[in-house]
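Enquirer: I need the structure of the sequence given here:
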Amino acid sequence: MLAAVDRTFREWARSREPMIPAGFSWTFVIITDVTMAAIGLVATLQRPVADWPVSLAAIVVAFMPWVLFFIFNVCKYEGQALWAAWMAGTAVLLFATSTPIRGDFAPLLLTLTVGVVGAITSMLGGFLAAASAGALLVAAAAAHRLETPELYLAFLGIGWLVGYLIHVQRQLLIKEQETQAELAAHAAADERRRIAREIHDVIAHSLSITLLHLTGARHALEHGCDNAAAVDALRQAEDLGRQAMSDVRRTVGLLDAGNESLTPEPGVEDITTLTDDFIRAGLNLTAEISGAYQNVSPAAGLVLYRITQESLTNIAKHAPSSCSRLALAISPHEATLSIVNEVEVPIGRPVTPRGRGLRGMEQRIEIFGGTLCAGPRGDSWSVSARLPLGAPA
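Expert: Predicted coordinates:
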């Protein structure tokens, strides 16, 4: 029974949260209303018993906005409604009692009014609330219903200052929440781009080598060559397809928030295996790698690996019968990668849109402050990358 009541109350509270101004919470609403009720109760006890019905009626008037906001779902928790109800309740407490009260607590409700209205609305809203509350105090003093009005006027100034400070803090909190939401959106977009690059690189590379193996197998079968060569090519294509599926599952697994896979990403030391795969698949490629792998961080090694993978995949896709050269030089401070495809580039060839692969290579290397140039060079197509080492990404 208690669990059902608690669940119902929580659902009701969540349904009313949009009515609370941005930057505030139920804690602010509850503290404000409890303070208002405490002031009204003390002011009621200060008055003669005969005036208690009038005092309780004043408290009911002060609570009307709360009823309209959260019971009948009429409007939001607005400062104007609070100002009208609390000013009316205070006026009833001050003018509708039979005798003036010494040390009256009722004007403190005006201080709460000024502070809350200033916090919810603006500096000007708080100032107008303070001015109207001051006018009410002056009127009560002129009617001899209030002693020491100057003390209560000082409380109004304090209430306005507190409301203004809360208003400023609220604006800063809203700005911080908006900034955090923008950062989260940018982070999500960056993560989607990273996963898209990974999937593109894995699938394009695997399919290109698989197609080379299948082409070799078909050529062997068509020309009556040894069936063992065709079977070997098909077996390698099958193995590569299984590896590609595993890579795709690992990359898609990055989308899982609970993914805790510790499978390492490929690095610079895997470039040799990558070039060997292309060579076995039939690509006419020569590779020369020099330098110490230890100078390359895992993140920088992944960049070099993906650039090599994308470049060789493009060669296998567009010019599988051409000659290609790969040179990777690693020094303590820089890694230089050059991939040249000796294919004739027609003069005046129209510029095609930059594909996802080239954009992905540029995005990867720019993160580390490197540079990448890709395009025709003489009678060949060249991809050149320079990646500084030892510098933080």
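Enquirer: contacts and neighbour counts: CA atoms only from here.
Expert: Fine.
Enquirer: is it true that Ile279 touches Leu285?
Expert: Yes - counting by Cα atoms under 8 Å, Ile279 touches Leu285, with 6.2 Å between them.
Enquirer: of these two, give the one with the bigger neighbour count.
Expert: Set side by side, Ile279 and Leu285 show more neighbours around Leu285, with 22 against 16, by other Cα atoms under 10 Å.
Enquirer: count of residues packed around Leu94?
Expert: Neighbours of Leu94 (other Cα under 10 Å): 27.
Enquirer: hmm, I typed the wrong one, I wanted Leu128.
Expert: As a burial measure, Leu128 scores 16 neighbours (other Cα under 10 Å).
Enquirer: can you tell me which helix or strand it belongs to?
Expert: Here Leu128 sits within helix 123-142, counting by DSSP states H and E.
Enquirer: helices and strands around that helix, which ones?
Expert: Under the contact definition 3 or more Cα pairs under 8 Å, 6 or more residues apart in numbering; DSSP states H and E, helix 123-142 sits against helix 79-95, helix 108-120, helix 149-222.
Enquirer: another sequence for comparison is provided below:
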Amino acid sequence: MEATTPPLATSGEQPQLALAQRPWSTTVVMSLAAACAALIAIFGSSASISGITIAFALIGLVPWALESGGVQLRPPLFAVLTIAPAAVIVLADRNPGGLFPAMIAVVAITHRRCSSVVRVACLASVVGLTVGLTVLEGARSTGGVYFLGGIGVSWLAGSMLRRQEALVAELRQAAERERRHAAAEERARIAREVHDVVAHSLTVTMLHVTGARRAISTNPERAAEALERAETVGRESLDSIRQVVGLLRDSVTGADASGGSRDPVADAPLPQLSDIPALVAQYRTAGLCVAASVDIDGIAADATTSLTAFRVVQEALSNALQHAPGAPVELHVAGDGHGTVLRIVAENPAPTRARTSGRQGLGLLGMTERVRAAGGSVDVGPADSGAWRIEAALPLRRSAALS
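Expert: Now for the predicted structure:
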């Protein structure tokens, strides 16, 4: 799917692709304008109708017909094929109407993406035609100044068209960058959600399975109980994964507006602050020694902050099991006393080499991104006491229902 996406230009790079492929409608409109200019040259006055004017006015339309048909002519060749017939009409037949097709050629050449030498040469040629006609006509010539003004307007119109197409190309590139950035953020969000669910469930399940393996020969009943708990956690994790996938799908496709039946698991509420004590109890049952102080009574948080707090505690406990199994964990969850900040602190002594190597796993990275997305701050690393410390501060924004 991404293979069809054209490469983006850098900030200092001209949008060459968008400018090289000019819109078909612009070419057709200019071709029609050139045809009208040729008719003006032929029928502008009764004295202008001559064989030379008719023949070279039609010859001057050939490059426009090729361009409209999809044949891309090089700017120097296009300039010669359009200005040369106009020069014959103006100088050989002394017909000032031949300057009108030349002006349209100035618009087209100035509008194109080509070198400045070609643009200046085209402009100088048409100005030279005007000056030459004025010299040939002598005292009878009264429109030289007006033609020069028209040439200037043609140059300005071509420049504005070129600048407009450049801006459109830049806007398209900005929109494409925004789309890619949104896709990357969505992938990161999916990775965070799946990691939070899978890592937690697998950690607890493996802890139960390990306990069952150690107790199966000495205490079969205890081993069976541990396996039953592992099975329960596995089933709950499957439901959680289905719930996360359902929410992510709805965020992309929109809510189900057809009124059809929905999966009750996908409609289940997400974890929140009030679920933290049950989460701690689950880890305790799995064998983790947790000294928890959870004071969340009277704390009102919106859905985002509530879910983020739950995930932070979940990651802190999973991280402790993964890197320091068997070590006690101290957990403190409470408000700041003013109802504005929720603080979560988890400490686990005996940090391992993997923790202090300076590398963060996906769980800690996802937790940091989640906390910052909720407007909070997080600090992860060894404390002064030598313990491994995770400290998060989340702003409390009261939900609409509570406020």
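Enquirer: TM-score for this pair?
Expert: Comparison of the two superposed chains (TM-score structural alignment, normalised by the length of structure 1) gives a TM-score of 0.79, and 366 aligned residues with a Cα RMSD of 3.5 Å.
Enquirer: TSV for the helices and strands packed on helix 123-142 of structure 1, including distance to Gly258 of structure 1?
Expert: Listed next are those as TSV, based on distance: least, Cα to Cα, whole Å:
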stretch	distance to Gly258 of structure 1
helix 79-95	44
helix 108-120	40
helix 149-222	15
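Enquirer: looking at those, which is buried most?
Expert: Of all those, helix 108-120 carries the top mean neighbour count, a mean of 27, counting by mean count of other Cα atoms under 10 Å.
Enquirer: who touches it?
Expert: With contact meaning Cα atoms under 8 Å, 6 or more residues apart in numbering, helix 108-120 of structure 1 is reached by 21, 32, 36, 39-40, 78-80, 82-83, 86-87, 90, 124-127, 129-130, 133, 152, 155-156, 158-167, 170.
Enquirer: do the same with stretch 187-203 of structure 1
Expert: Contact partners of stretch 187-203 of structure 1, identified using Cα under 8 Å, 6+ apart, comprise Ala244, Asp247, Val248, Thr251, Val252, Leu254, Arg306, Gln309, Glu310, Arg356, Gly357, Gly360.
Enquirer: go again with 6 Å.
Expert: Counting by Cα atoms under 6 Å, 6 or more residues apart in numbering, stretch 187-203 of structure 1 makes contact with Gly360, all of which sit outside it.
Enquirer: one more: stretch 55-71 of structure 1?
Expert: By Cα under 6 Å, 6+ apart, the surrounding residues in contact with stretch 55-71 of structure 1 are Thr44, Val74, Cys75, Lys76, Tyr77, Ala85, Trp86, Gly89, Val92, Leu93.
Enquirer: give me that answer again for 7 Å
Expert: With Cα atoms under 7 Å, 6 or more residues apart in numbering as the test, stretch 55-71 of structure 1 has contacts from 16, 40, 44, 74-77, 81-82, 85-86, 89, 92-93.
Enquirer: which of the residues you listed lies closest to Ile289 of structure 1?
Expert: Arg16 (65.7 Å; Cα to Cα).
Enquirer: now that closest one: how far from Leu372 of structure 1?
Expert: Relative to Leu372 of structure 1, Arg16 of structure 1 is positioned 55 Å away (Cα to Cα, to the nearest Å).
Enquirer: the alignment partner in structure 2 of Ser246 of structure 1: neighbouring residues, count only.
Expert: In structure 2, the residue matched to Ser246 of structure 1 (TM-score structural alignment) is Arg242. Close neighbours of Arg242 of structure 2, defined as other Cα under 10 Å, add up to 16.
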